[in-house]
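1. predicted model follows, preceded by the sequence.
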Amino acid sequence: MEKSLKCATNQEFLTIGRIGKPHGIKGDVRVYPLTDFPDRFNNLHKAYIDGTVITIAAAHPSNDFIIMQINGFDSREKAAALTGKFLKIAKSDAAPLAEGEYYFFDIIGLDVFDENGVFLGVITDILKTGSNDVYVIEKTTGQLLIPALKKVVTNIDINNKRMDIIMPTEN
């Protein structure tokens, strides 16, 4: 799953990396992956920075980052201008997922209903806790936190922007 920060996605693009400082003097940059699919950089030829398409001449892993050569950035000074910017791809180019798996950008914005069909609110964020994700549901009276577990989430319908849950009970 692509890493999710609420600000990391928008309607058209999916953020896959943050550009760090230049690497060497020929215009290469360090890219810190923000994706659960770091292998995508091996065959990445087109991406976007600030909504502008770029062509990637070469990319290879190095420690915790990717060294990337971008066409048109042939000096350290030009590469330095990219420091801190986000590398994005079109959502249509996102890696395919197995059945029952979803990207965060698919889940955020879903309407949530309980087992009785009562509208509970809208998912506004997803928290990564280590053991399981937690959906943040905005209600008119505040927030509701729901664990992303199969015994709680009974249905996800991306096309109809709906999630059905069984409210967990306190023991």
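-> Thanks, I have it. Numbering: from 1, shown residues only.

2. okay, CA-based contacts and neighbour counts for the rest of this
-> Fine.

3. run the chain-centre distance for stretch 103-116.
-> Its chain's average C-alpha position is 16 Å from that of stretch 103-116, according to Cα atoms, centre = their mean, to the nearest Å.

4. the structure to be compared is supplied as follows:
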Amino acid sequence: MLPASEAGEWVVLGRVSGIYGVRGMVKVFSFTESRDSILDYSPWYLGPDRRPWVLEDGRMQGEGVVAKLAQVEDREQARALIGQEIAVIRADLPELGAGEFYWSTLTGLRVLNREGIVLGTVSAFLETGANDVMVIDDGKGGELLIPWSAEASAGVDLPAGQIVVDWQADW
């Protein structure tokens, strides 16, 4: 295990969602923009203890991703990993251009509209096909869904921990 203090910030790229075959391969639900991009990283750090697992092989299988981890030899070992988050160290991710952000960087930021009304905090993002959507926790037990756009990304202020959007509080 690599302690968080040595590793820096963790970024979750997916989770183990099932088993595949009899030789210890796992099915992976990937959060990366291109599903198989998760295979570009090794080691994967699994579970709450962030134990490192070396990626031996992987590929697209139909609509999903399957992977072989070096330490996993059979179905039962693979089955024990189901539900585990797959994380990498943020420093291992590629640098982004201006105006580009990893969703994990934006999650937890406060969201305000142009009038300065706090709408809530970013709790997640959804990929819908047409455009991505920010899921905003309004702090009152509800949520708002706000399209993520170039205008929204222009309102990101990481030092202030906030995003300004063109969105009315009563929409």
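-> Sure thing, it's come through. Computed from a prediction, not measured in an experiment: that's the story for all the values here.

5. ok, which stretches of the first structure are strands?
-> Per DSSP state E, the first structure carries strands over the ranges 13-23, 28-33, 46-49, 52-62, 65-70, 86-90, 111-113, 119-128, 133-139, 142-147, 153-157, 162-165.

6. let me have the ones you listed in JSON lines, adding mean neighbour count as columns.
-> Converted to JSON lines, the strands of the first structure look like this (neighbours: other Cα atoms under 10 Å):
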{"stretch": "strand 13-23", "mean neighbour count": "22"}
{"stretch": "strand 28-33", "mean neighbour count": "25"}
{"stretch": "strand 46-49", "mean neighbour count": "17"}
{"stretch": "strand 52-62", "mean neighbour count": "14"}
{"stretch": "strand 65-70", "mean neighbour count": "21"}
{"stretch": "strand 86-90", "mean neighbour count": "21"}
{"stretch": "strand 111-113", "mean neighbour count": "21"}
{"stretch": "strand 119-128", "mean neighbour count": "19"}
{"stretch": "strand 133-139", "mean neighbour count": "18"}
{"stretch": "strand 142-147", "mean neighbour count": "15"}
{"stretch": "strand 153-157", "mean neighbour count": "16"}
{"stretch": "strand 162-165", "mean neighbour count": "21"}
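
7. and those: which comes nearest Glu99 of the first structure?
-> For the strands of the first structure, proximity to Glu99 of the first structure was assessed by Cα to Cα; strand 153-157 is nearest, at 11.4 Å.

8. once aligned to the second structure, how far is the closest one on average?
-> Compared with the second structure after fitting, strand 153-157 of the first structure deviates on average by 3.0 Å (mean Cα distance after the TM-score superposition for the first structure).

9. separation between Leu127 of the first structure and Asp36 of the first structure?
-> 15 Å (Cα to Cα, to the nearest Å).

10. what about stretch 76-90 of the first structure, how long is it end to end?
-> 27 Å.

11. apart from its chain neighbours, what residue comes closest to the equivalent of Met60 of the second structure over in the first structure?
-> In the first structure, the residue matched to Met60 of the second structure (TM-score structural alignment) is Pro61. Of all residues not flanking Pro61 of the first structure in the chain, Ile67 sits nearest, at 6.2 Å (Cα to Cα, 6 or more residues apart in numbering).

12. show me what contacts the one you found?
-> By Cα atoms under 8 Å, 6 or more residues apart in numbering, the contact set of Ile67 of the first structure is His23, Asp28, Val29, Arg30, Val31, Ala59, His60, Pro61.

13. please apply the same query to Glu100 of the second structure.
-> Each residue near Glu100 of the second structure by Cα under 8 Å, 6+ apart is listed here: Ser153.

14. okay then, goodbye and thanks.
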